[in-house]
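In: next input, structure requested:
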Amino acid sequence: MSRIHSVAASALGVNRRTVLAAAGAVSLSAGVGYALHPTDSQAATAEPAAGSAAPAAARPFADKSRQTAATSPTPYTQGTTVASVAAPRGGSGYRRLGDGPGWKRVVRGELAAPRPTRVVRRTALAAFVQFTDLHLTDVQHPLRLEYLRAYDQHAWRPQEALTVPGAISLVERINALRGAPVTGAPLRFVMTTGDNTDNNARSELEWFMKVMSGGRITPNSGDPQHYEGVQNSGLTLYWQPGSATRDHDKALGFPNLEGFLAAAIREVRSPGLHLPWYSTVGNHDALPLGCYGSHGDPYLTEAAIKGKKLCDAPVADARKLRAAIKKATDPEGTGYRDFLKAHTRSMRTVTADEKRAPYTQADYLKAHLDPAHQGHGPFGHGYSTANLDAGTQYYSFRISDDVIGISLDTTDPGGHYQGSIGTAQLEWLDRTLGHDKHSYAVVFSHHTSKTMTNTRPDPARPKERRHGGAEVVSVLSSHSNVLAWVNGHIHKNAITPHRASSGGSFWEISTASHIDFPQLARVIELVDNKDGTISLFTTLVESAAPHRTDYADLTQTGLAALYRELSYNAPGRIVSFVGTEADRNTELVLKKHR
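Out: Got it, this is the predicted structure:
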């Protein structure tokens, strides 16, 4: 029986019953799949009351992914990095992109030896897609920290105005995939692993929901007709695409593109994913600017929506503010508030806009529960009203007959961009894995095991202990049914084996962001090799935008192509984000423990 498991039952010590209705056969780009539509959760006692209805089973579905290699659909590599990858063309300095050779698949056997017979015996268990770190960005937001670029080049990226058309192009790519790259199995769903938005702004949350579920989006705030941000400020610190200003980026070869800013704020349309999609929260979704536990601060809330924006600051001041963020010496944003007050006279006048206000945890959940954003489901995209009632953002769900998914909330409401989880969630994770011990499990989160180092208390639960990545690894390793921990946050492709002396071993799969080059998502396939091992295939995919840009093409597709090219050439780009060959297209082998 397919279920969405309410976290409220475990977190609060009571059961909440979620009644499921099957969506019926949903026509997916990858074939026939299914979607779950949970209704609102209702509080119940530990045992169902006499006469109460038990959770309803979803309608049976044809699990076409569970076929042997001899009868499975044809592998589908078109549009993946196995077939081709964007690659620079000639010269030095600012470089154009074109079609490059695909990346080979690397077999990794650190956790189990791959046996040659697996290729002809394997059976597909499930296949799905991971999006991570979309960072949909309201680039005109008054609280943005672009001026830190004076000290840290990576603090502002020339491509940031194009996050929305870039993300839509990624949706278009997934919609075009006709099956999984190795097994050809239907793709069951897309999971986002956080930092879906950038500034914790209501404007960005609305854009995210429409990118994923479909709709018309105007990636603009403030003046409805004109861009008002750092890219028409005349400051040489930033790329000024529509003027003759000789800025720092043009000195590196960035083009002069008249009409770029008008195109960047023009309405675009997302078809929405043709698959069900689920959501995981990241620090940029939960905290203002991704690092401040300052929800409810009246000064910063007003500053977010009012008509003043700081675009420039002295290098020494930028260095101090950057250090405070990195070292977490100002987690509640008190020093940041004082910084803004000290630079009031340097602020630019812009158009005020209430849509830029920070959104709360409840706002985030309500947006997912809004029927207007249901798309191909499931209703709530993993979240339920039980989450809303309990003030939680973690849940479990059924991926297939043999596999469950678990979405964690690793953000720390106390502030700072690194993560942790509370005791209630850690214990819930342990119980959930134990309860479903006869199913394989894939765990999703935003933070990686190594970036869960922030154990600052949650202001809403000040007495609850926070737990880091090592403790999460310990819990996962104690359950032999865990296959993988899938996450993001570090904007880098990295795959790490976790070997347990007892219990189970699993793979940690971290995927690069979609804002920094190489701008990727990842397809993950789970297969039973029928030889005592399990294989996890990982295949990276780019957006549907062409590799080669046309500067005269400022359409939605042309902007998505430019988004990739600008990200490749961004000053401060971290080349290592692409990862090694062993972190990209892989086969990850595990011992089978059930």
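In: please count neighbours and contacts with C-alpha atoms only from this point.
Out: Will do.
In: residues contacting residue 508?
Out: Contacts for residue 508 (Cα atoms under 8 Å, 6 or more residues apart in numbering) come out as 484, 485, 486, 487, 495, 496, 497, 498.
In: again, only using 10 Å
Out: 442-444, 448-449, 473, 483-487, 494-498 (Cα atoms under 10 Å, 6 or more residues apart in numbering).
In: check residue 320 too.
Out: By Cα under 10 Å, 6+ apart, residue 320 lies in contact with 148, 151, 326, 339.
In: can I have the buried ones of the residues you listed as a PyMOL selection?
Out: Here is the PyMOL selection string for the buried members of the contacts of residue 320, based on 16 or more other Cα atoms under 10 Å:
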select buried, resi 148+151
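In: to compare against the first, here's another:
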Amino acid sequence: MSRIRSVATSAAHKGREALEINRRTVLAAAGAVSLSAGIGYALRPTDSEAAPAAAEEQPVAEGRKAPAAALAPYTKGTTLASVAAPRNSSGYRRLGDGAGWSRVLRSDLAAAKSGRESRRTALAAFVQFTDLHLMDVQHPLRLEYVRVHDRHAWRPHEALTVPGAISLVERVNALRGAPVTGSPLHFVMTTGDNTDNNAHSELEWFMKVMSGGRITPNTGDPHHYEGVQNSGMKLYWQASSTVRDQDKALGFPHLAGYLAAAIREVRSPGLNLPWYSTVGNHDALPLGCYGSHADPYLVAAAVAGKKLMSVGDAEAKKLQDSIRNAQDPKGSGYRDFLKAHARSMRSVTADEKRAPYTSADYLKAHLDPAYQGLGPVGHGYSSANVAAGTQYYAFRISDDVIGISLDTTDAGGHYDGSIGSVQLAWLEKTLRENKDSYAVVFSHHTGKSMTNTRPDPAHPSDRRHTGAELVTVLNRHANVLAWVNGHIHRNLITPHKASNGNSFWEITTASHVDYPHLARIVELVDNKDGTISLFTTLIESAAPHRTDFADLSQTGLAALYRELAFNAPGASKALAGATTDRNTELVLKKA
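Out: As a prediction, the model looks like this:
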């Protein structure tokens, strides 16, 4: 493996290194990959494509500058110091400051050697966001009515996804660096389901949350909320009215002005780090499961002035079962379901912004200069991705580490994923060509949720591969350290070891839409004793743990978002995972 340089102290070496010949500069000149410490460049998206023109290969903007001296380790602002916890034991539970989660050493793949704390050198550090699920809660094609059968199919906090996500951005901006090493954070990576329903409105909100801007999380009537929460139906939390609904019977409060506040303009400062993007099934597929972009009825229904809000239990169960069992991947059954209930729909204000976006739209939004923030240009994607219709790429994280972002959504439909043969071959080639660098792989789906091998309608001959097959490929390459993903809304860390002795950690992080609303910092260090350690540290948003029902400010709504999610009927209390899946040190043998 290549010469290691400390990320934390890289600034101190710039003068000396300016006199050195960096072998990676030679590789860049040869067309392999452009590299620079702390600055990333996208690599080729497919084997067959030429590299983008030189004018298009713009480096990412640098994040925080490395300090003159290394930052000290810290815990403030992380779940090591404190985690939101309930203050009362029954009914609707109010949150407050709880005890932090300690760090757990995991030596499943290699023994931890004593004295490594004083020897280790930082390789890279980054933040993972996943499953933000920014929601246009008034969208006509949402399935809130399934709550009559499954009470967690609609959640009382869903109108607050935007202020909740902004508060997470504010938390990252307040971090002093990497908690264990104190080294600067290189970037933020989102691992998919950035939006909830593949709507243009949601995509615009996501881009502004990440890069900065003013956001009005409202569609339809510009002055009033129009959806299930002012429907008068007892099935949903009627927060702003005195209706005695199902949720109020459980202790949910009456909050006058809540809906007006939920659709009011908010402001995101944007990340003060570069950020990269990985696509998820909710980004690529309407409702996260239907390969129905070409269905004219569903496209028209998305922007139309009619919304279904109530069905019977049996019908709701049938629809949910068809989704869970992948019986309707193209959405034709869903289309017929809506047609059959046309007379039961309520009138709402039509809005073109709710139209579904295509993969090309997704890529172009990332390349839009209006959403560049601190970069990089395209946030990992390039004009070559647009030309080829691909949503995967590789990039340089630091001198000794590359990142690889995969597209594991199956365009054939259904929420579980897979990977095509062409992309898998590109992955192998990228790992081989960068065998002197460590690699961190990013995707939306986990290994066990990649079981959907339906053909991609646009590429029917491109065979789909499961997560188990992807694990086999990754285990063939000694430079792979980690596979970072989301999708299952739960913290889980899985060791993978092959018979050839290669090993890596699969790091799965909980969502930011279901409690406990987490993101994760990952630090890579060389222990200088033949092992590598990966430190994972979970963070919550910057919103205070305690809520004030009278505070409907942007910050107050972000705090309420967390507390409502904790109390959501039917919500799992196990999504934080075991202590071994949270704040950890993960040890690997160094190749």
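In: sorry, back to before: from the contacts of residue 320 of structure 1, pick the one nearest residue 402 of structure 1.
Out: Nearest to residue 402 of structure 1, judged by Cα to Cα, of the contacts of residue 320 of structure 1 is residue 326 at 41.8 Å.
In: corresponding residue for the closest one in structure 2?
Out: Alignment note: residue 326 of structure 1 maps to residue 324 in structure 2; criterion TM-score structural alignment.
In: show me where the stretch 301-450 of structure 2 has strands.
Out: 306-307, 346-347, 393-398, 401-405, 419-420, 438-442 (DSSP state E, counting those that start in this stretch).
In: counting contacts, what elements does the third one pack onto?
Out: The one in question is strand 393-398 of structure 2. Helices and strands touching strand 393-398 of structure 2, by 3 or more Cα pairs under 10 Å, 6 or more residues apart in numbering; DSSP states H and E, are strand 121-129, strand 401-405, helix 421-433, strand 438-442.
In: roughly how far does the spatially most central residue of structure 2 sit from residue 385 of structure 2?
Out: Residue closest to the average C-alpha location in structure 2 (Cα atoms, centre = their mean): residue 130, at 2.1 Å. Per Cα to Cα, to the nearest Å, residue 130 of structure 2 is found 22 Å from residue 385 of structure 2.
In: in structure 1, what residue corresponds to the residue nearest to the centre of structure 2?
Out: By TM-score structural alignment, residue 130 of structure 2 lines up with residue 132.
In: ok, for its match, nearest residue in space, not its chain neighbours?
Out: Distance criterion Cα to Cα, 6 or more residues apart in numbering; nearest residue to residue 132 of structure 1, sequence neighbours excluded, is residue 193 at 4.8 Å.
In: for that neighbour, which residues are in contact?
Out: So residue 193 of structure 1 contacts 130-134, 278-282, 407-409, 444-447, 486-489, 510-511, 513 (Cα under 10 Å, 6+ apart).
In: helices - which of the residues you listed land there?
Out: Residues of the contacts of residue 193 of structure 1 located in helices (DSSP state H): none.
In: hang on, the earlier thing: so what does the residue nearest to residue 132 of structure 1 match up with in structure 2?
Out: Taking TM-score structural alignment, residue 193 of structure 1 has residue 191 as its aligned residue in structure 2.
In: in structure 1, what stretch matches stretch 350-370 of structure 2?
Out: Residues 352-372 of structure 1 are the counterpart of stretch 350-370 of structure 2, counting by TM-score structural alignment.
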